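Colleague: Sequence isn't available, so here's the structure alone:
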């Protein structure tokens, strides 16, 4: 099957980037039967990354599977800023790690930190263990599964927290709404429920001079900065307009 024929099927199903997706599917399929099945799944609304089993993130190929949050391009900004702050041989924690995409960027950085990652979703943890074979990956709620020995020793704590307000989850594209876990999307009434929990606990885990980084929405930024300051951190905002990314970087004094 040619790119044009696959693209026509995808376009008819409403795929905006039909030609690009067709090339990815053709490259991934080993047989015509497998290609037909992949095209059918994508046309039915499954995320392309779930169909082919991977997502590109900061130039890395990250394994993802059905039911696992697909790393977003905007989160590359969070990952790169976090990687730039890790001291050589330091300790890094990827909280709400999902597939482990941010942790993979930290692991591939020149600093090569001692890496720990955690997520509450079992499917995400299974993916993260594939993507982070050299890291310690835990299943549990936020800090709960981390070894107590990490307290006060974490140089960089990065958390890709969910920040969509509960009332807006239904407005998300069906690829996210129907195929990704709600725990990876729903940030509570104002989108900051999980971020506030992370900010409240972070100071006891960070090393002196350590940094907490997390993604947020632009509307939520003032409240996110206030929350970090209220817990004794020194927060600042950073943004990348091209990626439509907004993050908070908060340092422990």
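Modeller: Here it is on my side, so go on. Please read all numbers here as calculations on a predicted model, not as lab measurements.

Colleague: Only C-alpha atoms from now on, for both contacts and neighbour counts.
Modeller: Noted.

Colleague: what's the burial count for the residue lying closest to residue 72 once chain neighbours are set aside?
Modeller: Among residues not flanking residue 72 along the chain, residue 57 sits closest, at 7.8 Å (CA to CA, 6 or more residues apart in numbering). Look at residue 57: counted by other CA atoms under 10 Å, it has 20 neighbours.

Colleague: for residue 235, what are its contacts?
Modeller: If you count contacts by CA atoms under 8 Å, 6 or more residues apart in numbering, residue 235 has them with 225, 228, 229, 248, 249, 250, 251.

Colleague: Inside strands: which ones of those?
Modeller: Within these, residues falling in strands by DSSP state E are 248, 249, 250, 251.

Colleague: wait, isn't the last one in contact with residue 209?
Modeller: To tie it back to what came earlier, the one meant is residue 251. Yes: counting by CA atoms under 8 Å, residue 251 does reach residue 209; the two are 6.2 Å apart.

Colleague: Compare these two and say which is more crowded by neighbours.
Modeller: residue 251 (24 against 12).

Colleague: What's the separation between the more buried one and residue 230?
Modeller: 13 Å (CA to CA, to the nearest Å).

Colleague: try it against this one:
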């Protein structure tokens, strides 16, 4: 299969960046037969990352397998914010970790930190294990349920890219996500904040005093995310990145346990 044929095939399938994708497919395939099969899968609408078997994320190559949520470029902003807060002696948890992309960034940024990652999906946990160092501890289950009791009250950086797409908006997502990623990795309930609220409600029980909860959200949903954090006693700061088209809500657990009400930092 010639390069020109690959580009033509991809463009006909609706791939906007056909040349870039063709370059990646050619560089990844090891035989002409494998290349033809990969081009065929991509033309059928499979996510490019599932076809390649990896996704680029913060300069890392993250293994991505079928049935696992593909890390988005916008989430690089979340990872960068978390990495800047994690100290070498800290304790980090990547909740709803998917392929473990954020946790992998944290492992590089603070190799001495105690690192945990958790997800509901067995496929995601297996995939994350391949992307994380052997010292990372993986947990499978619903949010905080599978975490060891000894982790309670010790987490200094808790990161969650929980699903936040409103249920009614899922039919309008690109086919790569809508048809090839598990629905539970996308569906955030009626307003998109159902899973986020559960993450936020549990966070104060697991964060160390002064610990931070970071959640990726949308510009439109950010006020709701911030309000939920404040209602659970966290001091909230919203940060945005135009380059990544991303918004992150950061909630800090007060050092003083008697403080019950959070506040929103608007600067």
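Modeller: Cool, the structure landed. Because the structure is predicted, anything quoted here is derived from the model rather than measured.

Colleague: Can you give me the TM-score here?
Modeller: Here the superposed chains carry a TM-score of 0.98, computed using TM-score structural alignment, normalised by the length of structure 1; 253 aligned residues with a CA RMSD of 0.9 Å.

Colleague: Please pick the buried ones from the ones in strands among the contacts of residue 235 of structure 1.
Modeller: 248, 249, 250, 251 (16 or more other CA atoms under 10 Å).

Colleague: Can you tell me the SS state at the closest residue in space to the first one that isn't next to it in sequence?
Modeller: The shortest distance from residue 248 of structure 1 to any residue that is not its chain neighbour, by CA to CA, 6+ apart, is 4.8 Å, and that residue is residue 237. Judged by DSSP: H, G, I helix; E, B strand; the rest coil, the three-state class of residue 237 of structure 1 is strand.

Colleague: what's the answer for residue 61 of structure 2, then?
Modeller: Secondary structure state of residue 61 of structure 2, per three-state DSSP, is strand.

Colleague: and residue 191 of structure 2, how many neighbours?
Modeller: So residue 191 of structure 2, with other CA under 10 Å, has 15 neighbours.

Colleague: Distance check, it against residue 83 of structure 2.
Modeller: The spacing between residue 191 of structure 2 and residue 83 of structure 2, counted by CA to CA, is 29 Å.

Colleague: how much space between the residue nearest the centre of structure 1 and residue 154 of structure 1?
Modeller: What sits nearest the mean C-alpha location of structure 1, by CA atoms, centre = their mean, is residue 71, with 4.6 Å. Using CA to CA, we find residue 71 of structure 1 at a distance of 23 Å from residue 154 of structure 1.

Colleague: likewise residue 182 of structure 1?
Modeller: Taken as CA to CA, the span from residue 182 of structure 1 to residue 154 of structure 1 is 28 Å.

Colleague: Those two: which is more packed in?
Modeller: residue 154 (26 against 17).

Colleague: element containing residue 9 of structure 2?
Modeller: Assigned by DSSP states H and E, residue 9 of structure 2 belongs to helix 3-12.

Colleague: Then residue 116 of structure 2?
Modeller: Assigned by DSSP H and E, residue 116 of structure 2 belongs to strand 114-119.

Colleague: what's the average distance of that strand to structure 1?
Modeller: Following superposition, strand 114-119 of structure 2 is found to deviate from structure 1 by 0.4 Å on average (mean CA distance after the TM-score superposition for structure 1).

Colleague: how distant is that strand from the center of its chain?
Modeller: 13 Å (CA atoms, centre = their mean, to the nearest Å).

Colleague: Show me which residues of it are buried.
Modeller: Neighbour-count burial for strand 114-119 of structure 2 flags 114, 115, 116, 117, 118, 119 (criterion: 16+ other CA under 10 Å).

Colleague: For it, name the packing helices and strands.
Modeller: On a contact count with 3 or more CA pairs under 8 Å, 6 or more residues apart in numbering; DSSP states H and E, strand 114-119 of structure 2 meets strand 91-95, helix 101-109, strand 137-140.

Colleague: can we see that at 6 Å?
Modeller: Applying 3 or more CA pairs under 6 Å, 6 or more residues apart in numbering; DSSP states H and E, we find strand 114-119 of structure 2 packed against strand 91-95, strand 137-140.

Colleague: Quick one: work out the angle between the first one and strand 114-119.
Modeller: So that's strand 91-95 of structure 2. Interaxial angle, strand 91-95 of structure 2 versus strand 114-119 (axes from the mean of the first three to the mean of the last three CA atoms, to 10 degrees): 10 degrees.

Colleague: for structure 2, what spans make up the strands?
Modeller: With DSSP E as the criterion, structure 2 has strands at 54-57, 60-63, 91-95, 114-119, 137-140, 155-160, 207-217, 235-241, 246-252, 264-265.

Colleague: who touches the fifth one?
Modeller: Identification of contacts with strand 137-140 of structure 2 by CA atoms under 6 Å, 6 or more residues apart in numbering yields 116, 117, 118, 119, 120, 146.

Colleague: So what's the residue count around residue 18 of structure 2?
Modeller: When counting by other CA under 10 Å, one arrives at 17 neighbours for residue 18 of structure 2.

Colleague: residues touching the aligned partner of it in structure 1, list them.
Modeller: Using TM-score structural alignment to pair residues, one finds that residue 18 of structure 2 aligns to residue 18 in structure 1. By CA under 6 Å, 6+ apart, the contact list for residue 18 of structure 1 reads 7, 10, 11.

Colleague: check contacts around the nearest residue to residue 18 of structure 1 once chain neighbours are set aside.
Modeller: Counting by CA to CA, 6+ apart, residue 18 of structure 1 lies nearest to residue 7, which is 4.8 Å off, once chain neighbours are set aside. Listed by CA under 6 Å, 6+ apart, the contact set of residue 7 of structure 1 reads 18, 19, 22.

Colleague: Let me know the closest of those residues to residue 33 of structure 1.
Modeller: Residue 33 of structure 1 has its nearest neighbour among those in residue 22, at 15.1 Å by CA to CA.

Colleague: what about the match of residue 18 of structure 2, distance to residue 55 of structure 1?
Modeller: Separation of residue 18 of structure 1 from residue 55 of structure 1 (CA to CA) stands at 17 Å.

Colleague: Same question for residue 107 of structure 1.
Modeller: 17 Å.
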